[in-house]
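Undergrad: got a structure for you, letters missing:
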């Protein structure tokens, strides 16, 4: 029992005050901000070859940041490293400790101040206090009600307050930040990112996952798939890409359509907890005929090129594959360049047209595009959004001044005092205005005593 008592004493006397220290919270918040920025600057979830190419050992970035250092520290997946999650947990513990040791304690103190003052000397401890030789509680009550004070009376004592939400606001702010932290950690542990490049007309399930939390398996959909009905690109009159679109259908296990939507950049498709974003595009294949042959489809691969993206394929022009031409496309507008076996440009052709090459008639029927989809699941987003909403509400609540007024009738004399947690000047003006009305605009018996040695309570 002595050991358990010692642990409780250490937790209550040493650990909790340390966690509730504002300086610790500021240091933790700055550390979280710095590492969050690093996770934005350094590309997350890329392949090993990507980091070896962009973060070589010689010369290392800033003299020390090579791909080995980056992977060792987990900077390729910052938001899921043990040390980043530990920072979030420690910051959450600091917020919780501060909430219970300061905010809720202050609220409990406020509940005790509802005790009515019964001795004149109690008014000397207030930021504003006065002693009046005229006036009564019955005259003071309607003046306070006009200014939206809530009034409580007991015998010859009065207590009034307004702006209680200003005391609750900081607690709401802390609770909202805890919700945001919880949502961020839950999303990091259970969310995933995937990328798919899918040609028009094909159906796919989410497979190409490049970043996932340790508990993400349950979030990866296995009971539905997505069919790409059509992919197309709108071009400007100058030939530049204006926007690209994907017409997608979500299919259940039986292949029945349960949702359909056309997506484009910044207009995703959401189904369940998964969101599909339009992120990229490519030329997937070309459909051609040689003379009167049946139509056949050839895949096109992206070529290494400077100054733009190119896709190409090889088309045989003889049955024994001893001769052929190369088709190169820059986009889906339909114009293809035809190159001979020695690399010379021999012709150009558009989709739906024909050209003669190597003694045969080459007909290009169509270019087929692929849609590049970025797929994301983050179960923590509802908590994060709820937290941000509460944060805004809590901040607005915190700006409301909590003003309190006490009064005590002792014979013919009336003692009045008050304080507020912010907007001290405005409260003083309101307080003086109430007393002016109370004394019926006569100042002879009014002795308002602002006490400089008693500071206003400011949160």
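TA: Sure, I can see it. All of these numbers come straight from a predicted model, not from anything done at the bench. Residues are numbered from 1 along each chain as shown.
Undergrad: make it CA atoms for all contacts and neighbour counts henceforth
TA: Noted.
Undergrad: got the contact list for the most centrally placed residue in the chain?
TA: The centroid of the chain falls nearest to residue 384 when counting by CA atoms, centre = their mean (6.2 Å). Applying CA atoms under 8 Å, 6 or more residues apart in numbering to residue 384 gives the contacts 179, 180, 181, 182, 183, 184.
Undergrad: I'd say residue 197 and residue 284 touch.
TA: No: using CA atoms under 8 Å, residue 197 makes no contact with residue 284, being 9.0 Å away.
Undergrad: before we go on, here's another structure to hold up against the first:
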């Protein structure tokens, strides 16, 4: 006896957390106000992640968000980096908001939506006239019958349940009860996709010269589980980079012809990319985002061909210019500077005093400092943004379910009861939305039932005339 009491006490002790969750925590978790507040917070921080540049260097934020004057009086580079606004979507607090919101939706689905669907699938008959008084829309007819009501409801796509000759229940639009559940599933899928992408995705940038082969190394931002997504057994070669210019000299479009190579150097994929036309391979996407000039190929007199790297010069926002220095004497005591602003082949040559010596195009030669300098080529470089986000398919699936659920939710769940007692026919109904349209539908049903006896009498008279033509 003592053992049983001890076991009973132990069972009650273990049941306390479950009871507390159901009675105290679940009502808070499934509260509509909490869900709306979480949604607004997620939207607010998502907007901040769109407005504030993500994944930039500390120097970038120090230059664009100084302490004096602070943006909006409080937003400085220190605030951005301490709070994590430079990588909003991977901060612990943003992921916590997503998890809490998803948990709230899931709890609401299991505690409210699924029971509501289960209740909607059950039906009960009204067997007493007084039960119809509870319905907002009901009527009592002294004509009509269930036999004439059934085909009218069937024509309006109602599903009819009838066990007795004098009792009827009909419903349609049960899909409208499923819609909110699909909406919740879609939103949870979007949240899961966002969390999975934040944990496993990465963002990188590369500036690659035309003709070079590279592997993704310059990682700007990455989730804690992103190592599995990073390319290890393949590389990419930029076969050629070029720019199409407008007749006025502006840039029309820039292109990169790219090949994906395996470990043996064999091409396994190939594509010409440009803005809004990226290369996709094994879940990694290569976007064309920038360009530059990486080198200039020259020959001095009859020397071998030199490929000299260029550097972008600071022009204080007055255009982009790349420059390099070429020695014209073996002891490097003299030389000239080359300046290039685009890939149209125009090269400016300056001496040591900063004086413009000559302007030449690729393939042309000029005399400087007693030597013949020939400009063979200007080599461009492509700026690539490389991104992997394994959560995108989950997010797209969630958006599809969300749109499907919204469409399904527009269907009204309408119910009609009928009871016939003697020569009296009681009809009532209710719906969860589109109340005015449902009232019109019920009134039309009642009108057709009221006119049914006249139609039956007219049909009987025609049959009588047909059987007695002399009358």
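TA: Looks like it arrived, so ask away. Everything numeric in this text was worked out from a predicted model, so none of it was measured.
Undergrad: Need the max-distance pair from the contacts of residue 384 of structure 1.
TA: Spatial extent of the contacts of residue 384 of structure 1 (CA to CA) is set by the pair 179 and 184 at 8.5 Å.
Undergrad: Can you give me the neighbour number for the equivalent of residue 63 of structure 1 over in structure 2?
TA: Under the alignment (TM-score structural alignment), residue 63 of structure 1 pairs with residue 73 of structure 2. If you count neighbours by other CA atoms under 10 Å, residue 73 of structure 2 ends up with 9.
Undergrad: do the same with residue 436 of structure 2
TA: Residue 436 of structure 2: 10 neighbours (other CA under 10 Å).
Undergrad: On the three-state scheme, it is what?
TA: At residue 436 of structure 2, secondary structure determined by DSSP: H, G, I helix; E, B strand; the rest coil is helix.
Undergrad: What's the match for the residue nearest to the centre of structure 1 in structure 2?
TA: Checking TM-score structural alignment: residue 384 of structure 1 goes with residue 395.
Undergrad: Look up how far residue 110 of structure 2 lies from its match.
TA: 22 Å (CA to CA, to the nearest Å).
Undergrad: Save the contacts of residue 384 of structure 1 as JSON lines, and put in neighbour count, distance to residue 426 of structure 1 and secondary structure too.
TA: What follows is these, written out as JSON lines (neighbours: other CA atoms under 10 Å; distance: CA to CA, whole Å; DSSP: H, G, I helix; E, B strand; the rest coil):
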{"residue": "179", "neighbour count": "23", "distance to residue 426 of structure 1": "35", "secondary structure": "helix"}
{"residue": "180", "neighbour count": "24", "distance to residue 426 of structure 1": "35", "secondary structure": "helix"}
{"residue": "181", "neighbour count": "21", "distance to residue 426 of structure 1": "37", "secondary structure": "helix"}
{"residue": "182", "neighbour count": "19", "distance to residue 426 of structure 1": "39", "secondary structure": "helix"}
{"residue": "183", "neighbour count": "22", "distance to residue 426 of structure 1": "40", "secondary structure": "helix"}
{"residue": "184", "neighbour count": "22", "distance to residue 426 of structure 1": "40", "secondary structure": "helix"}
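Undergrad: Give me the three-state assignment for residue 307 of structure 1.
TA: From three-state DSSP, the assignment for residue 307 of structure 1 is coil.
Undergrad: neighbours around it, how many?
TA: Residue 307 of structure 1: 5 neighbours (other CA under 10 Å).
Undergrad: Just checking the distance from stretch 271-284 of structure 1 to the centre of its chain.
TA: Offset of stretch 271-284 of structure 1 from its chain centre (CA atoms, centre = their mean, to the nearest Å): 20 Å.
Undergrad: What of stretch 138-156 of structure 2?
TA: Distance, centroid of stretch 138-156 of structure 2 to centroid of chain: 49 Å (CA atoms, centre = their mean).
Undergrad: Onto which residues of structure 1 does that stretch map?
TA: Using TM-score structural alignment, stretch 138-156 of structure 2 pairs with 129-147 in structure 1.
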